[in-house]
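Student: quick one: sequence and predicted model below, then my questions.
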Amino acid sequence: MRLLFRAFTVAVGLSLLAFYALVALLTYRALVLLWSVRPDPSVSAALVAGVVLLTAWANYRYGTPRLLASVDATPLVPDRAPGLYRRLDALCDRMEISTPTVYVARLAAPNAFALGGPRDGVVVVDRSLFRMLSGDEFEALLAHELAHLEGYDGFVQTFAVSALRTVVGVVALALLPVAVFLEGVGRATAWIRGTPTATPLSNDEYGVGGLVTVVAVGLTLFVRAYSRRREFAADDRAVEVTGRPLSLARALRRLEQATESPLHRFFGLPGPTPTGDETPLGRLLSTHPPLEARIERLVEQAEERDATAWSIPIR
């Protein structure tokens, strides 16, 4: 009886292997056919770029309303915050961009972020910032967010993510025949061994999924590194526009302190920051540099502007 069962499992395993091999072969032939009828390389590149741009534009255009709805943001009309809009209009005049719509939301942590571009921008601020920051600090934080609008940072990052997904998709498609065949090998091996209920070897164990993951992680690290550089650039632009690096440094320090628990503050222990994980891997995957690094750069800029600026406390 046992011999009969083993013969059955071997037969099923070989059948599965043949089936998956056939599917992999047909997939390979289809990809070869698709490759053979491809247009001129320049046309192909233009088509891929067009798809990436169209996808990025759609995410950029329709992602903003979804994000605003997700944080329950409500528009702040100028009549309710005339002082804020006076400062905002003055900043926009200096930067030669349109005045963005300001939304107030209840975010997970005190923060602000910008969406859109220089002509159709949106700035979202957490409601706690109005009681947490002074007028100059709030203005410096607004200037930072306006710098993101001025530099089209939102669209560039959306485009980069769309390009990343396209590249990863192309790599995964090119490896699809191999992935299908190795999936069949894993399932067939389990049957041939007489353990059909065992978990078959996955493509990750054969290295196919790992290759796709390496490509995805490598591109993700590049995009995140670019994002961190843009944060520093936005800080520099805010200082250039306002002329007050310490105001932005104080604002960032207040955001950092707001995320610390009273226990952390009492014992002087470091608490979590809005920038996320502070481990080496966390810093690599973060879209923002550590707040401490940004504050130190701003203090250095203040010292360069004024030899006595080091004596002004920001804590």
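Tutor: Sure, I can see it.
Student: make it CA atoms for all contacts and neighbour counts henceforth
Tutor: Will do.
Student: neighbours around Gln257, how many?
Tutor: A total of 20 residues lie near Gln257 under the criterion other Cα atoms under 10 Å.
Student: tell me which element it is part of?
Tutor: With elements taken from DSSP states H and E, the one containing Gln257 is helix 245-258.
Student: other SSEs contacting that helix?
Tutor: Here helix 245-258 touches helix 135-150, helix 208-242, helix 291-305, going by 3 or more Cα pairs under 8 Å, 6 or more residues apart in numbering; DSSP states H and E.
Student: my guess is Pro177 meets Val32, correct?
Tutor: No - look at Pro177 against Val32 with Cα atoms under 8 Å: they stay out of range, at 10.9 Å.
Student: where do the strands sit along this protein?
Tutor: Remark: strands assigned in the chain by DSSP state E are 74-75, 101-105, 112-115, 122-126.
Student: out of those strands, nearest to Ala81?
Tutor: Of all the strands of the chain, strand 101-105 sits nearest to Ala81, with 10.1 Å by Cα to Cα.
Student: in addition, the following structure is provided for comparison:
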Amino acid sequence: MSAARDQPPSSGFRGRMLGVLAVLVAVNALFVLALLWGFLVLIPTTVGFVFTAETAVLADLLRLPLSPLLCLVVVVGFLGAQVYYGYKRVLTGSTAGGGDGEHAVARTVRKLAMAADVPAPAVRVVDDAEPSCYTVGRVTDATIVVTTGLIDALDADELEAVLAHEVAHVANRDVTLMTVTTLCLEITERMYHEARLVRRAMTDWGSLTTRERFVLRFAAPLAALVYLLVAPVLWLFPRAAGWATRQLSHAREYAADAAAARLTGRPLALATALTELGDTTTAPETDLRLVKTCALCIVPAEPVTGNDTASLPTISRPAGAETRAAQITAWLDGKTPSAGETFDTHPPVERRVARLREIAAEVEGRG
């Protein structure tokens, strides 16, 4: 396993991470400024022009909503809050407590982290029948969340390969960036959704919450102005954040697959794990608000819910290499090539499996 230390992520992956980071910072900065400008400049100026009919009033549209220094402070604070709170927010679906950290999964993660030369992430095993696994964290720490459904679905080698995939995310230093990127997507999508309240009221009144109906009852003119003026300004941001999420997610999954194959020396074990998870995991509906967890999972999956547990299912014995190879061939032969996943947060599973099979062939050729 020590070979993993000598093979850092490729320069292409590093370059993509830096590119996504630059886009993320720009999207966050422009998003905050757009919100401030929309509410503090655009709406007041428009209302003033309507009541005064003075074209000179429109010159105010060119000013900043706050002083440059204060704008910078707000943007930096917004980014810092995402880094700090994004870690906990993704974990809110499950409840901590009940795990002792000394079970087989935690021991395997510590062994893999030592081989990858990274601090061992915390491990949470959640009592949830949905097979799922993901890693979240900040700069200083990380947590791997594993469900009992995942442990029950995979054999010992497959489970180790999946855990190696998650440790690889820590080693590749993409965990914090992905956590913040998905939170940025959720925030921008939610704000655009809220800005379109009037439109949603006209098309589907029954879907509105009590709070939204209260706003329409007592602040309908303001809601209309927000829809007409602010919503068009915010339209671009969920799309830019979604693009950044997809670019990073696709690149980091391929990089983590390759790193996990090096860590364990068993690329076919990860390949069969992906086929199993790809066939049995339920992907979320196309609601971008669920992407905060979906994009972090090893394959697209519903958000994890449940309590931590130290009572693990029995881990089954691993299959032989020939059996795995035959299983992968049969699975790929039965698949129709696709351009991308329905939810579009991950590369197609069949492409990932095919790449892992190529890595296995290279390893066998060198052996």
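Tutor: Looks like it came in fine. This one's a predicted model, so the numbers in the text were calculated from it and none came from an experiment.
Student: rewinding a little: settle it for me: which of Pro177 and Val32 of structure 1 has more neighbours?
Tutor: Set side by side, Pro177 of structure 1 and Val32 give different neighbour counts by other Cα under 10 Å, the larger being at Pro177 (23 against 13).
Student: aligned partner of Glu145 of structure 1 in structure 2?
Tutor: Aligned against structure 2 by TM-score structural alignment, Glu145 of structure 1 finds its counterpart in Glu166.
Student: same deal with Ala293 of structure 1?
Tutor: Under the alignment (TM-score structural alignment), Ala293 of structure 1 maps onto Arg351.
Student: okay, its match and Asp152 of structure 2: tell me how far apart.
Tutor: Between Arg351 of structure 2 and Asp152 of structure 2 the computed distance is 25 Å (Cα to Cα, to the nearest Å).
Student: tell me which of the helices and strands packed on helix 245-258 of structure 1 sits most buried.
Tutor: Of all these, helix 135-150 carries the top mean neighbour count, a mean of 24, counting by mean count of other Cα atoms under 10 Å.
Student: picking up where we left off before, same list (the helices and strands packed on helix 245-258 of structure 1) but as CSV, adding distance to Gly13 of structure 1.
Tutor: CSV is the format used below for those (distance: least, Cα to Cα, whole Å):
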stretch, distance to Gly13 of structure 1
helix 135-150, 57
helix 208-242, 22
helix 291-305, 57
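Student: looking at these, which is closest to Val43 of structure 1?
Tutor: Nearest to Val43 of structure 1, of all these, is helix 208-242, at 24.1 Å by Cα to Cα.
Student: mean deviation (superposed) between that closest one and structure 2, please.
Tutor: Superposed on structure 2, helix 208-242 of structure 1 shows a mean distance of 2.2 Å to its aligned residues (mean Cα distance after the TM-score superposition for structure 1).
Student: and that helix, what other elements does it pack with?
Tutor: Using 3+ Cα pairs under 8 Å, 6+ apart as the test, helix 208-242 of structure 1 ends up in contact with helix 82-95, helix 135-150, helix 153-174, helix 203-206, helix 245-258, helix 280-285, helix 291-305.
Student: returning to what we had before: so can I have CSV of the strands of structure 1 showing mean neighbour count and distance to Val241 of structure 1?
Tutor: Formatted as CSV, the strands of structure 1 follow (neighbours: other Cα atoms under 10 Å; distance: least, Cα to Cα, whole Å):
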stretch, mean neighbour count, distance to Val241 of structure 1
strand 74-75, 14, 25
strand 101-105, 20, 19
strand 112-115, 22, 17
strand 122-126, 23, 17
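Student: so which of those strands is nearest Arg86 of structure 1?
Tutor: For the strands of structure 1, proximity to Arg86 of structure 1 was assessed by Cα to Cα; strand 101-105 is nearest, at 12.6 Å.
Student: alright, calling it a day.
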